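Enquirer: no letters, just coordinates:
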């Protein structure tokens, strides 16, 4: 039995029996729509989710690598739309929130994992993804602790499910509490796991919110390095190399060039426009990778850990930005 027939006969009742050619046409139609200015990041994610449930992703084995590269490209491109001075101001304001939230999330995640009796590596990956930057943190820390494919898949599935919810819910909550652009940007960067969903939610809220959220989130992503070192100690494994997120350095270079090089500043609006289109496509691909089987594979206890951690950090961060951020 080939892969396509196996996929179409999965007992989830949601995937239509369509030919490979039809699935590819539907998939590429979705990509085309997401490349237009008429589809927002949230709608792109929803469109990807619909395709995942009803026809399936025809190139699922390439999806993770494609989203990873496209996200990095988009983030670097967004740097061309930002100013160094305002970014430094946002970074300084977010550093206290970042340090406290990362330490508290990792500690709560450890305690919850033990209480729920979740496999240790899976629990640590979920905690790290929640504390730092979602899929990027999981991808960086997984080889350090020698996590297997199932443990990685469970953690990624948990993070991506919650990211999808956050992209729709956070802007509504922000408007309900009348958060300023700065407050919402800080809250997004602290409480939403993945950079793609942080940027998507912040872009929907406003230009300054996008600048604050992206800057704080990328500064937060640098914590992958010390957390990875800590992980080698906790799991007694010193043989694996730690993946450094080099694209963050390119983001800084782009931001500096936009601020100080006049010729670059002229082109920046066009580069930023392409980067935002890339981000929208990234979210479409993430949604298209979340089939019902992926969601069910997460399991109740790991998902419970992820949800409780997310609710705790989101609520605490919202309280903090309401009372201590302008």
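Expert: That came in fine, so what should we check first? In this text the structure is predicted, and so the values were computed from the model without any measurement.

Enquirer: please make it C-alpha for all contacts and neighbour counts, starting now.
Expert: Will do.

Enquirer: list the buried residues of the strand or helix carrying residue 296.
Expert: In this structure, residue 296 sits in helix 292-298 according to DSSP states H and E. By 16 or more other Cα atoms under 10 Å, the buried positions in helix 292-298 come out as 292, 294, 295, 298.

Enquirer: could you dump these to a markdown table with distance to residue 32?
Expert: Converted to a markdown table, the buried residues of helix 292-298 look like this (distance: Cα to Cα, whole Å):
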| residue | distance to residue 32 |
| --- | --- |
| 292 | 24 |
| 294 | 25 |
| 295 | 26 |
| 298 | 31 |
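
Enquirer: next up, a structure to set beside the first:
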């Protein structure tokens, strides 16, 4: 007896799979196209995640989407997003984080926590919605678009708010990528200090790599490790945010925000990669799969984003993103100078 015969698919399951396929095929095509363009263009700022959401927005606003696509779009935006965040854990180990030492870890933790807390409060003062403030705060403090996506599973922001937050972290992260190498000499930063500053404050992993390695291999290595240490902190940040929102009754009209159990999967992958030396080929495949899954989710979000509603958000969220960028850059630099200068 075959495995398929032992576990037969019911007609309901077949209908569910069939309903998902059209929309999934569209988001997959967008994500694969973004990966292809990223490889051909070779520009770190134009990540597959950014290209996916931009392509989705263009298609979603130019072409009316038939209803048959909606189940697959929703599947990409929810189920595949969680899987992508889980696999993100295979990109780092606890041993890598330990390489930073006590002062390096302190710089990363203090910068991340302070940036997130202060950005949320300034967002409230500016009149930016709480979900959008949280997305901009997480994207700036932790790891760009990936953190925005993970945080949104708790914050439950509108698609337009997610798109706006990703635009903010992309714009200001790119500015850091371009400006930081020019500041290394005037600021008299050694390679380790510069790497720590880059890794603790620049938004996306690719942006950190591009900025840090321009100064030297030691700076690039230190910057990459510091950035991965921030990614580890994504898990406790999202869990803390979920418990806070459940405790204060946020989103009561739509039910309490769910506990982000997918974060446990993320931590399990970090633990596995820390305890077992996994084959390099497997890790490379997992990294590609993570990028593809997150690109699928962003393509889906782009397809459901309407530019008219995006424009309605105004300039206040952009001002918040700019403030968060200046805050994280300045605080990170101050801590690096205070804790690493002989």
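Expert: That came in fine, so what should we check first? Remember, predicted model here, so these are calculated numbers, not experimental data.

Enquirer: need the TM-score between these chains.
Expert: TM-score of the superposed chains, computed with TM-score structural alignment, normalised by the length of structure 1, equals 0.68; 275 aligned residues with a Cα RMSD of 3.8 Å.

Enquirer: which of the helices or strands spans the spatially most central residue of structure 2?
Expert: The C-alpha lying nearest the average C-alpha coordinate of structure 2 belongs to residue 146 (Cα atoms, centre = their mean; 1.3 Å). Using DSSP H and E, residue 146 of structure 2 sits within helix 144-155.

Enquirer: so how much does the helix or strand that that helix is followed by differ from structure 1 once superposed?
Expert: Next along the chain after helix 144-155 of structure 2, taking DSSP H and E as the criterion, comes helix 159-183. By mean Cα distance after the TM-score superposition for structure 1, the fitted helix 159-183 of structure 2 averages 2.5 Å away from its aligned residues in structure 1.

Enquirer: hmm, who's touching helix 159-183 of structure 2?
Expert: Helix 159-183 of structure 2 has contacts (Cα atoms under 8 Å, 6 or more residues apart in numbering) with 45, 50, 53, 131-132, 135-136, 139-140, 144-145, 148-149, 152, 198, 202-204, 207-208, 210-212, 214-215, 301-302, 304-307, 309-310, 313, 317-318, 321-322, 325.

Enquirer: now with 7 Å?
Expert: Residues outside helix 159-183 of structure 2 that contact it (Cα atoms under 7 Å, 6 or more residues apart in numbering): 45, 132, 135-136, 139-140, 144-145, 148, 202-204, 207-208, 210-211, 214-215, 301, 304-306, 309-310, 318, 321-322, 325.

Enquirer: PyMOL command for the buried members of those?
Expert: Isolation of the buried members of those (16+ other Cα under 10 Å) is achieved in PyMOL through the command below:
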select buried, resi 45+132+135+136+139+140+144+145+148+202+203+204+207+208+210+211+215+301+304+305+306+310+318+321+322+325
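
Enquirer: residue 267 of structure 2 maps to what in structure 1?
Expert: Using TM-score structural alignment as the criterion, the counterpart of residue 267 of structure 2 in structure 1 is residue 249.

Enquirer: in whichever strand or helix holds residue 116 of structure 2, what counts as buried?
Expert: Secondary structure from DSSP H and E places residue 116 of structure 2 in helix 101-126. Neighbour-count burial for helix 101-126 of structure 2, with 16+ other Cα under 10 Å as criterion, is recorded at 104-105, 107-109, 111-116, 118-123.

Enquirer: from the chain's centroid, how far away is it?
Expert: Counting by Cα atoms, centre = their mean, to the nearest Å, helix 101-126 of structure 2 is centred 16 Å from the centre of its parent chain.

Enquirer: and the helix or strand following that helix, what does it pack against?
Expert: Sequence-wise, the next helix or strand downstream of helix 101-126 of structure 2 (DSSP H and E) is helix 130-138. With contacts taken as 3 or more Cα pairs under 7 Å, 6 or more residues apart in numbering; DSSP states H and E, helix 130-138 of structure 2 sits against helix 101-126, helix 144-155, helix 159-183.

Enquirer: can you tell which of those is closest to residue 279 of structure 2?
Expert: Ranking those by proximity to residue 279 of structure 2 (Cα to Cα) places helix 144-155 first, at 24.4 Å.

Enquirer: name the helices or strands packed onto the closest one?
Expert: On a contact count with 3+ Cα pairs under 7 Å, 6+ apart, helix 144-155 of structure 2 meets helix 130-138, helix 159-183, helix 234-247.

Enquirer: swap the cut-off to 6 Å and go again
Expert: Applying 3 or more Cα pairs under 6 Å, 6 or more residues apart in numbering; DSSP states H and E, one finds that helix 144-155 of structure 2 contacts helix 130-138.

Enquirer: what's the angle from the helix it packs on to helix 101-126?
Expert: Here helix 130-138 of structure 2 runs at an angle of 150 degrees relative to helix 101-126 (axes from the mean of the first three to the mean of the last three Cα atoms, to 10 degrees).

Enquirer: other residues contacting helix 130-138 of structure 2?
Expert: Helix 130-138 of structure 2 has contacts (Cα atoms under 6 Å, 6 or more residues apart in numbering) with 116, 119, 120, 123, 147, 148, 155, 157, 161, 165.

Enquirer: which one of those residues sits closest to residue 296 of structure 2?
Expert: For those, the nearest to residue 296 of structure 2 is residue 148 (14.7 Å; Cα to Cα).

Enquirer: ok so, going back, redo the contacts of helix 130-138 of structure 2 as CSV? Include distance to residue 234 of structure 2.
Expert: Converted to CSV, these look like this (distance: Cα to Cα, whole Å):
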residue, distance to residue 234 of structure 2
116, 11
119, 16
120, 16
123, 20
147, 7
148, 10
155, 14
157, 18
161, 20
165, 16
